[in-house]
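# heads up, no residue letters with this:
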């Protein structure tokens, strides 16, 4: 949509208005004897705007220029008249809704003789406009890159809304450190967004810290000049050699001090009585107490800043008979922030909310609440507000984020509730394993006295997590909690981030920005790794938003074309679960597929169970890759197999046959099948080539059960599934139907039934449904947990399943002549694979005959899981071959940023690599 045209201001009209009074006044002022003005600060680097501003300023009468150096808040006395008469050049606006904000700005600018510059002290320009992170949140996150982007986001919103000086939230007081990388980055972002970054100085401000921000590109400084100490600071800042921007003196409700402030070097004086400030300056000029050149110099700087920030000096269209040589100011067109800006800013602010969560606890602290053991978590919400729904984002996110088997409940304690309700809530904590206190501040920013009493009544035997929203000081004075979590603000984003941190769904790296008496010091905060996936959008994972639609299209086309009756997917990157969804139905006309629908994994058993467990056993020494199989299974010695090693089983290079139809040869039991395998002859010399073999993985499974003396199902549970919380994954018995599982083939020749919830693979069925090559069932939800563990380097849910080096060792390509590229147990992405064309060269995965697959790109922290029943009703359907790479490409082909840096794609960069604290990539 085209922007509406901005108003234009003709210099010829301005000159006609001011000439009569202006020339006469100029003659009087120029003849006056005036004090020598204080040295003005050097012009800021306004670029070409400097020369244009000087030409314009020199062409205007002093009474017009006085108006340029006077500012006023939007509730100032007589503001409308002051605007119309040109007695004010800057308005400090308070937030309103976008429509009301734009309406009054257009009205003001239409009536002003010269364009007004607009500023705001609030960090949000409009109440329903883009909401950026607070400066406190940026400080807690300690991420200069995100601070720079926040500056750019604020600037983009401000420019749309006609604001040249958006609120930065930066304020310097005493005892400030001069090392301020986050604040420097914010200043840089605001400036590169073509707005004027501003800082407010307290009377006792540390000017060394100020110098640091000045070097970063600070363009405005606000000083409270209504007090003697503040007034003295005006001159100090104006003469500060490091600073070249505007000096703004805030006079409060008085006009007194305007002359002194301007004389001391201020460029702009802000008063709630702007006409009085204007008259004071005018009188000082006439009486010789203020130099005309000081006003001209200040106004030149103001005009240069206006032009630089979007109120551009341009040559107007010639008017009737004119030569077009006069100049005017054009206002950047005003508009409501776009839906895109709102969305991108929301993504950025949520990212900062997560990054700013700070946790203080010992190494043995309870957070995050992850692991295989189910927990009962009870939350006590201390909320002084009137809304009973205020804390719902926190309690709901926590309830859904805890692991399988865990439960979460809560009680809200409002200030108006009776004592019986309080006692009931405290009694309920005694049945919990963990108590969470979620404390919200009252109107004064404190913990209400009644709520303070609750903290002293908590059971002492239970682990307690104190969550302080907005200010860690809410926990001051309480018995030391087992963990203190501080979230910046009380917004839905802050609450969600706090709950996700408790549940292990996000990494924690924030720092306290102020001390908590008796509990923590400024800068405290532990680092906690992410342990479980968190649901999110593709953009939160650095993947294009359109990927979601492309994934849907691939899956819906596959179902409609008959590639399979239904399927479920799990897609994750950088700890974000960006897709977990079912498509189609179990059968034509049957129940809908969900992420919790059980699927026969078929040969995914080889990696999800057998290989993953082998990796753990190799790592801890229970299994030796280069040991001969016969050392564990003496019966394997016959027919030249005595020198076959564990490594050769895993790399499918042991020389065994690929498979055998036991059921067609009257082999009906596990022992009979093993007798056949052990007595079978080799098909080629071991270690000379690689040929995919079910036999290899069956033998490996038998080795592991012999070593551990555990059935294979129990072994997989103990080593992999239980630690990861994969409660729906495991082997199933033969001959037992599960109506909730996705059916596979209708077996008319051997079993005489449609297989639903029992293993499809005939050999695995002979083994009783439990073998090293096939037989496992799982869901997309469980496979997401497994995929995250792999993409996360072998660690998840509070447990390291195996080391990253072990994972790399097993997924490195084995260089043997082969039918397909393999590692140890894993398929690797070399040549033409079902991983498509966009997965990286170190990617690994596997497929299953029933229509299943998993692919992992460790360099992108990416996994894609596909579960289908493509063999229903018949295995002759092979259209899955086109679906697997198409799905992989829909995801991997849409990657936009490096892992865990999604903000790079949100349109607020690029981030300068010379910012302090920003890593160069």
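Done, it's in. These figures come from a predicted structure and were not determined experimentally.

# Please make it C-alpha for all contacts and neighbour counts, starting now.
OK.

# Now do the helices in the stretch 551-700 of the chain.
Here the stretch 551-700 of the chain has its helices, by DSSP state H, counting those that start in this stretch, at 605, 612-619, 646-650, 670-679, 694-708.

# Quick check: which of those is buried the most?
Neighbour counts (mean count of other Cα atoms under 10 Å) averaged over each of the helices of the stretch 551-700 of the chain peak at helix 605, with a mean of 27.

# Just the residues contacting it, thanks.
With Cα atoms under 8 Å, 6 or more residues apart in numbering as the test, helix 605 has contacts from 772-776.

# try this one side by side with the last:
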């Protein structure tokens, strides 16, 4: 039976705990985060518990705080490891001087700060002071030089301005006015609008724009328009000394000579701009970021405090970078980036990462939030990438959400590469029809193959799928994500006297998704059933697959 969403107060209300029933629009505007168990939110606790073990045992960072929420329920908040572990670049502090992570540890969130700047810009749009398609030079005349005359506010928000990623403001210019002027004077590295290049200079410029048009410093604007209305008491720039005991340390820096950085922004350029900049500088906690995330999922409102209109949030979460495949971007938010959004990836999935080891993922389709905050640059920035850890957390939440069988009490599920699901040898000669339903959420480089064979010889059987997001025409493998829908699959295979069919899930060593679920297997020849998977599940041999109720 189809599950239908109803609407209350303009927001769709749907089944809790489901991955296979994507929700349109926003969460109800009255949704407020509260603590509950995974089970209370309709989630399977096992994938979350497995991810927590991975977090606790990760060698990629000294410590972490992770938060998972679904449909307004904070189902997990986990602190592990150390917020401060090292005295310098190599030496560990004595154990009694190390500082453990806490659920309320405050982190330098690095480039997640860009979201706060973007929200501030869009607040000015709502005030009628800025138009996103207007040239930046209309508001900052000094910016419109050296080939930047046509760059628009939207191009800064979507990183399509052509500006280079970074210049060393802190070392090559003597003071804040000179550093801001250096950004204003900088020529683009590529023609504006010709390429996607993630650039701190875009958001530094937007920070200046906010200050110029509001008449107030960026930190004041962010406090007035975002953190104070939402009650984010641990979020802001340049945290006060009384909070230092809760702040995670970042890097031991020797150039510039800063020693162990704790309580000051890690990013050298933001530091050289006084700790307040459009691209970096925000400190926050997992709980505060979750409130910001729920505000976006609610369409810009939380506990009756509106920071953006619904239409504005919708534009924030709309891909404006269709011309740059793989670099989907809203107005400030990154979209559909599997490398850290994992199994939650989809066209509307929004988020951002930070260089210090932070990430925020918002999935409107399942009304879910995944936050991972780490101190991966403690004590040095060469500790390595934590993208696998980011992806693991988001994928755990995706796998905790249910995909219900199409028929009967169970369906076959795997998230394991190399898993095979085999029929018994079937007596047939001529054309055999194979029909099944499948729910796939995979990386584009992974896929489900249908193969026919006998003994050690197997050959691929081309298939045709129908359903939302299904590939067009006949394909060799089934892969995809974001559609969140079951597909009906048909294949015709000419066979000899006896044949065995197998479904094989193939993955590479990179990213994974939620996995693959198969149901309603039916193999027929000339209207005669050779195998009915619903009535004869005991005849199917699973290797790496499991019969699941969800």
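Noted; the coordinates are in hand. Predicted, not measured: the structure shown is a model, and the values here were computed from it.

# Redo the helices of the stretch 551-700 of structure 1 as CSV? Include distance to residue 182 of structure 1.
As requested, the helices of the stretch 551-700 of structure 1 are exported to CSV (distance: least, Cα to Cα, whole Å):
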stretch, distance to residue 182 of structure 1
helix 605, 49
helix 612-619, 42
helix 646-650, 50
helix 670-679, 65
helix 694-708, 53
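
# To residue 181 of structure 1, which of the ones you listed lies closest?
Of all those, helix 612-619 sits nearest to residue 181 of structure 1, with 42.5 Å by Cα to Cα.

# Onto which residues of structure 2 does that closest one map?
Using TM-score structural alignment, helix 612-619 of structure 1 corresponds to residues 119-126 of structure 2.

# do the same with stretch 186-196 of structure 1
Across structure 2, nothing matches stretch 186-196 of structure 1 (TM-score structural alignment).

# matching residues in structure 2 for stretch 20-34 of structure 1?
Going by TM-score structural alignment, stretch 20-34 of structure 1 lines up with nothing in structure 2.

# In the stretch 201-350 of structure 2, mark out all the strands, start to finish.
236-237, 252-254, 257-260, 282-284, 301-302, 305-306, 334-335, 350-354 (DSSP state E, counting those that start in this stretch).

# Ok, which of those strands comes nearest residue 523 of structure 2?
Minimum separation from residue 523 of structure 2 across the strands of the stretch 201-350 of structure 2 (Cα to Cα) falls at strand 334-335, 39.7 Å.

# what's the average per-residue distance for that closest one once overlaid on structure 1?
Aligned to structure 1 and superposed, strand 334-335 of structure 2 gives a mean residue distance of 0.8 Å (mean Cα distance after the TM-score superposition for structure 1).

# Please check which part of structure 1 that strand corresponds to in the alignment.
Counting by TM-score structural alignment, strand 334-335 of structure 2 corresponds to residues 827-828.

# can you count the residues close to the counterpart of residue 251 of structure 2 in structure 1?
Aligning on TM-score structural alignment places residue 251 of structure 2 opposite residue 745 in structure 1. By other Cα atoms under 10 Å, 21 other residues sit near residue 745 of structure 1.

# repeat for residue 767 of structure 1
Neighbours of residue 767 of structure 1 under the rule other Cα under 10 Å: 21.

# Distance check, it against residue 659 of structure 1.
Going from residue 767 of structure 1 to residue 659 of structure 1 by Cα to Cα, to the nearest Å gives 14 Å.

# likewise residue 865 of structure 1?
Between residue 865 of structure 1 and residue 659 of structure 1 the distance is 25 Å, computed by Cα to Cα.

# So these two - more neighbours on which side?
The residue with more neighbours, out of residue 865 of structure 1 and residue 659, is residue 865; 29 against 13, by other Cα under 10 Å.

# now whichever residue in structure 2 pairs up with the more buried one, what's its secondary structure?
Matched by TM-score structural alignment, residue 865 of structure 1 corresponds to residue 371 in structure 2. Following DSSP: H, G, I helix; E, B strand; the rest coil, residue 371 of structure 2 is assigned to strand.

# and the alignment partner in structure 1 of residue 314 of structure 2, how many neighbours?
Alignment note (TM-score structural alignment): residue 314 of structure 2 maps to residue 808 of structure 1. Other residues lying near residue 808 of structure 1 total 16 when counted by other Cα under 10 Å.

# related to what we said a few turns ago, out of the strands of the stretch 201-350 of structure 2, which is closest to residue 499 of structure 2?
Residue 499 of structure 2 lies closest to strand 334-335 among the strands of the stretch 201-350 of structure 2, at 44.1 Å (Cα to Cα).
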